[in-house]
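Trainee: model the following, please.
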Amino acid sequence: MINSRIRKITATVAALLIFTFLGYQIYRVNFAKQVTEEALYKTVSEKIQATGYAIRSENVITNPYGGVLQYAVSDGGRVSSNGTVATAYSSVATAGTKDQLDSLKNEKQLLTDLQNPGNSYADSLETVGQQISKQMISLLNNSESGTSITADKQQLQYLLNKRQIIAGKSPDFSSRLSEIETKITQLSGTSNGQALGTVTTDKAGFFSSHVDGYENLFPINSVTTLTADDLEKEYPKGTVQDHTVGKVVNDFFWYFACTVPAKDANRFKLENTVTLSFPFASADEIPATIVAINQQDENSDAAIILKCDRMNANLVNLRKETAEVTVNQYSGIQVSQKAIHFETLTKDVKQADGTVTKQTQKVPGVYVMYGTEMRFCQIVQLYGDGTYVYCDPSPSADALMTDDTVKQYDQVIIEGTDLYDGKVID
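Mentor: Model prediction:
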């Protein structure tokens, strides 16, 4: 008796579950709302992360005088052959005196220039205003980078005074000039400020005050033969000589040699131009040309050798870095990966002899809402990143099995059930 009751209860519960499930499925098909997302025209970059080495033709410079160095050129700055890169002084105080003298002489020259009316009236207020704006930007940039801003401040003050003169005011600089002359005489009459000697470079190029011991790790003349094994080894740091001043990168071109996994190697093509950025070292984006792709076989890592021709204070000090390499950019209609469906379609195709044949093909596409009607639109994919697909906004009619493709601002269905072409949603 008890077993019979248990069987009845079990059968009733099972029946309720079945009816509930069927009811839910009927509701989903007939009443569940479609979720849409607007299709937008966007540009996306195809990026690959790669770790490698900056390889340059570098000439290390040493200081034969000892003492305290005062650099004549900042990192990334150009220096000529036999040009001065630094001056050696016996002490910090001596170097400071030289700084003071240089600053005073520069200020004297600027004030003397302002006393000549022809030098001011040749410019307009608008021109000087633009110069002031540029000088303020330069001052802020140098302040943030840690570069001395004394000369920038003097130049800004010069331009502000110049604007006053053009506007009809006549500042009197005689008192300040007299004060400057007195200070110059006092400082020049001491032994302070006398240099031990100047440090020069016998080669022209871009200067860097940083020497890391890896300057001769990879010879520049064999850079295009480097392999993935060469670049993936761990190398001990080289010896840095005593009294090293810095180095000069003496070639306009330099290289970034990096490794990529086998699956990414075919995304690089010889002679193509890519864009390099170093997110952990610099905000710069620089163009580079692919000059070598060295891969043992299709299943092994590849060494990618990139040639660059840009240089600044950030780039001149790069060595082993992780880079983002932009290998391509795509512009197209962005749709969610979730929105893509595959449908088998048939269309009439007119042949060259005038006959019409049927063509059947399984194609990718999305469902788009046109008012209350659902339409299937084929897509031609340009690029996909796993989350979104970027589609050709204007593929040829021959490439399509549907009358149209997805367009900007279309309402694309990303969630829904029982989707089919021509369905009307009340």
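Trainee: all contacts plus neighbour counts: C-alpha atoms, from now on.
Mentor: Noted.
Trainee: list the contacts for residue 403?
Mentor: The contact partners of residue 403, by Cα atoms under 8 Å, 6 or more residues apart in numbering, come to 377, 397.
Trainee: wait, a strand at it?
Mentor: No. Membership of residue 403 in a strand is not supported by DSSP: H, G, I helix; E, B strand; the rest coil, which gives coil.
Trainee: how much space is there between it and residue 396?
Mentor: Residue 403 sits 11 Å away from residue 396 when distances are taken as Cα to Cα, to the nearest Å.
Trainee: equivalent analysis for residue 41, please.
Mentor: Distance, residue 41 to residue 396, using Cα to Cα: 18 Å.
Trainee: where's residue 51, which helix or strand?
Mentor: Counting by DSSP states H and E, the element that carries residue 51 is strand 40-55.
Trainee: pretty sure residue 214 contacts residue 317?
Mentor: No. Between residue 214 and residue 317 there is no contact under Cα atoms under 8 Å: 11.4 Å.
Trainee: for residue 63, give me its contacts.
Mentor: 88, 199, 243-245.
Trainee: ok, now residue 15?
Mentor: For residue 15, no contacting residues are found, by Cα under 8 Å, 6+ apart.
Trainee: next, count neighbours for residue 392.
Mentor: When neighbours are defined as other Cα atoms under 10 Å, residue 392 has 20 of them.
Trainee: surely it touches residue 332?
Mentor: Yes. With contact taken as Cα under 8 Å, residue 392 and residue 332 are classed as touching, separated by 5.4 Å.
Trainee: list the residues that contact both of those two?
Mentor: Overlap between the contact sets of residue 392 and residue 332, as judged by Cα under 8 Å, 6+ apart, is given by residue 382.
Trainee: out of residue 41 and residue 396, which sits in the busier spot?
Mentor: More neighbours sit around residue 41 than around the other of residue 41 and residue 396, counting by other Cα under 10 Å; the figures are 16 against 11.
Trainee: please generate a structure for the following sequence too, so the two can be compared:
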Amino acid sequence: MPGQVENPREQKVVPLHKPRGSRKNWLYAVLAVLVVGFCVYEIFRINYRPVETEIALDATVEDAVTVEGFVVRDESYIRAEAAGTLVPLVTDGHRVAGGDAVAVVFSSEDAARNYTQLQQVREDIAYFESLQNKLGASTADVDVLEEQVYSAAQSFVLATRTGTPDTLASYAQDVCEAITSRQLSTGTQIDPSEKLASLRAQLQTLEAASGGYTTITADNPGYYISHVDGYEGVLPYADIADASGDTLAAALRAEPASQDALQSCMGKLVDAFDWYIVCVLDADTAAGVASGDTLTVEFPLTSAEAVRATVEAVKPTSDGSTALVLSCNWMNQQYASLRTEQVRLVFDEITGLRVNNRAIREVEGEQGVYVVSGNLIEFKKIEIAYSDSEYSVCVTPTNENGYPLGGYVERYDEIIVEGTDLYDGKILG
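Mentor: Reported below is the predicted structural model:
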């Protein structure tokens, strides 16, 4: 109102300074930034290393070459005056005695197929009869039976990679038998009588339709092979080590005998245990090979496993190459089917630690590398056993007692590949 005097107690007071609390908040923020920055710096300082490193791990390299090989065995034909379809009775590569039945010959493919089915039905009947005998049997040790199932299944899977149809069928049968035994042990009801009745009826039908056949027997003991390829006489088995280099090389280009000449052949027998591989190498590759050496032979395009072979002969050829004769003494179905094959000859195998060539240095006449040990740099010696353009394989020498010498690079060492001003004992900061 006009003329009214304001109450001095109601007048607003304006502070001359900011509140003390806001200044504290500002100080806390600065301190927090400093603490975080210091922590980041310490983490970076601890983890930062001004060097590039690689871990020393195991590595294996092979001195090997891949060439064509020709297989020579002590083979003799099994001849018989029979024509028709041959059905082997034994597996290729199986050892037989003189006079053993090795095959049967039928006049037609239908008769041969009927015989094969007849044999299969007989095997099935034997299986289900044995299953019938197991009925009522039980065991509390189910874990053992489960382990048999797993083992049989694992063997079957492995056989699918390297096996043949014959071996796969055998492994599949093992799986079925293991599973059946497991089911019976837990009280599962299985009645094979209906299946047996069906198989026996099928057996009678096949037996009624079966015809005559000619039985082929082995003339002498040996390893039976059901097929012939016409290369059996290309090189003389008994004198192969005395053959010239050109004669050995010619076997790789040889033509097989005509089919007319092989019509009466019902398979063959391999008499001797040893068999040979003939191959031709360039002179430089064969320079370090000598008679008596042993090496590993692989057959990469077949299911045959690698074998150890002995060098029986090293013969020069007229074109400057070198022919080798290698002897082996393993025999099975896979080896029995080999003739002209791609072979991989492994002369040597070196196992050591893989070291980047960029890390290798020479210090006071010693070849070695720098490794990170904690926060220190340490120089360790190396002994190179193999080297290419990028990496070396290093081995550790041993003393007279066979113990590894100290001071050499070790497995899992952190090897410095890139860095400057490196020396033994330097502290990484």
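Trainee: after superposing, what score do the chains get?
Mentor: Here the TM-score of the superposed chains, computed with TM-score structural alignment, normalised by the length of the first structure as the reference length, equals 0.72; 371 aligned residues with a Cα RMSD of 3.8 Å.
Trainee: out of the contacts of residue 63 of the first structure, which sit inside strands?
Mentor: 88, 199, 244-245 (DSSP state E).
Trainee: all helices of the stretch 251-400 of the second structure, in order?
Mentor: 333-336 (DSSP state H, counting those that start in this stretch).
Trainee: which residue ranges of the stretch 101-250 of the second structure form strands?
Mentor: 101-106, 214-217, 222-225 (DSSP state E, counting those that start in this stretch).
Trainee: and the first one, which stretch of the first structure?
Mentor: Same thing as strand 101-106 of the second structure. On the first structure, the counterpart of strand 101-106 of the second structure by TM-score structural alignment is residues 84-89.
Trainee: repeat that for the last one.
Mentor: Following TM-score structural alignment, the partner segment of strand 222-225 of the second structure in the first structure covers residues 205-208.
Trainee: how big's the offset between the matching stretch and the second structure?
Mentor: With both structures laid over each other, stretch 205-208 of the first structure and its partner residues in the second structure are 3.0 Å apart on average (mean Cα distance after the TM-score superposition for the first structure).
Trainee: ok, and what's touching that stretch?
Mentor: Applying Cα under 8 Å, 6+ apart, the set of residues contacting stretch 205-208 of the first structure from outside is 73-81, 85, 246-252, 311, 313, 316-317.
Trainee: show me how far that stretch is from its chain's centre.
Mentor: Chain-centre distance of stretch 205-208 of the first structure: 22 Å, with Cα atoms, centre = their mean, to the nearest Å.
Trainee: what's the distance between the nearest residue to residue 131 of the second structure once chain neighbours are set aside and residue 170 of the second structure?
Mentor: In this structure, residue 131 of the second structure finds its nearest non-sequential neighbour in residue 192, 7.4 Å apart by Cα to Cα, 6 or more residues apart in numbering. Distance, residue 192 of the second structure to residue 170 of the second structure, by Cα to Cα: 21 Å.
Trainee: let me see the ranges of the strands in the stretch 251-400 of the first structure.
Mentor: 254-260, 273-277, 285-295, 302-308, 320-336, 340-350, 356-370, 373-378, 381-384, 388-391.
Trainee: residue 134 of the first structure: which of these is closest?
Mentor: Shortest distance between residue 134 of the first structure and those, using Cα to Cα, is found for strand 285-295: 22.6 Å.
Trainee: excluding sequence neighbours, find me the nearest residue to residue 326 of the first structure.
Mentor: Across the structure, with Cα to Cα, 6+ apart as the measure, the residue nearest residue 326 of the first structure apart from its sequence neighbours is residue 47 (4.4 Å).
Trainee: that neighbour reaches residue 277, doesn't it?
Mentor: No. Residue 47 of the first structure lies out of contact with residue 277 (Cα under 8 Å); the separation is 10.2 Å.
Trainee: shared neighbours, the two?
Mentor: With Cα under 8 Å, 6+ apart as the test, residue 47 of the first structure and residue 277 both reach 324-325.
Trainee: who are the neighbours in contact with whichever residue in the first structure pairs up with residue 56 of the second structure?
Mentor: Residue 56 of the second structure maps onto residue 39 of the first structure when the alignment is built from TM-score structural alignment. For residue 39 of the first structure, the set of contacting residues under the criterion of Cα under 8 Å, 6+ apart consists of 333-335, 406-412.
Trainee: before we move on, what about residue 262 of the first structure?
Mentor: Going by Cα under 8 Å, 6+ apart, residue 262 of the first structure touches 298-302.
Trainee: which of these map to contacts in the second structure?
Mentor: Retained contacts for the contacts of residue 262 of the first structure in the second structure, judged by both residues aligned by TM-score structural alignment, their matches' Cα atoms under 8 Å, are 300-302.
Trainee: quick one: which of the residues you listed is most hemmed in?
Mentor: Highest neighbour count within those, by other Cα under 10 Å: residue 302, with 27 neighbours.
Trainee: which residue in the second structure aligns with that one?
Mentor: Here residue 302 of the first structure is matched to residue 322 in the second structure, going by TM-score structural alignment.
Trainee: cool, and residue 333 of the first structure?
Mentor: Residue 333 of the first structure maps onto residue 353 in the second structure when the alignment is built from TM-score structural alignment.
Trainee: contact partners for its match?
Mentor: If a contact means Cα under 8 Å, 6+ apart, then residue 353 of the second structure has 56-59, 392-395, 410-411 as its contacts.
Trainee: buried ones only from the residues you listed, please, as a PyMOL command.
Mentor: Restricted to the buried members of the contacts of residue 353 of the second structure, where burial is judged by 16 or more other Cα atoms under 10 Å, the PyMOL selection command reads as follows:
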select buried, resi 56+58+392+393+394+395+410
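Trainee: Serialize the contacts of residue 353 of the second structure to TSV and add fields for distance to residue 241 of the second structure.
Mentor: Conversion of these to TSV gives the following (distance: Cα to Cα, whole Å):
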residue	distance to residue 241 of the second structure
56	46
57	43
58	40
59	37
392	38
393	37
394	38
395	37
410	46
411	45
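Trainee: can I assume residue 61 of the first structure is in contact with residue 245?
Mentor: Yes. Taking Cα under 8 Å as the definition, residue 61 of the first structure is a contact partner of residue 245 at 5.5 Å.
Trainee: buried deepest among the strands of the stretch 101-250 of the second structure, which one?
Mentor: Across the strands of the stretch 101-250 of the second structure, the average number of neighbours (mean count of other Cα atoms under 10 Å) peaks for strand 222-225, which reaches a mean of 25.
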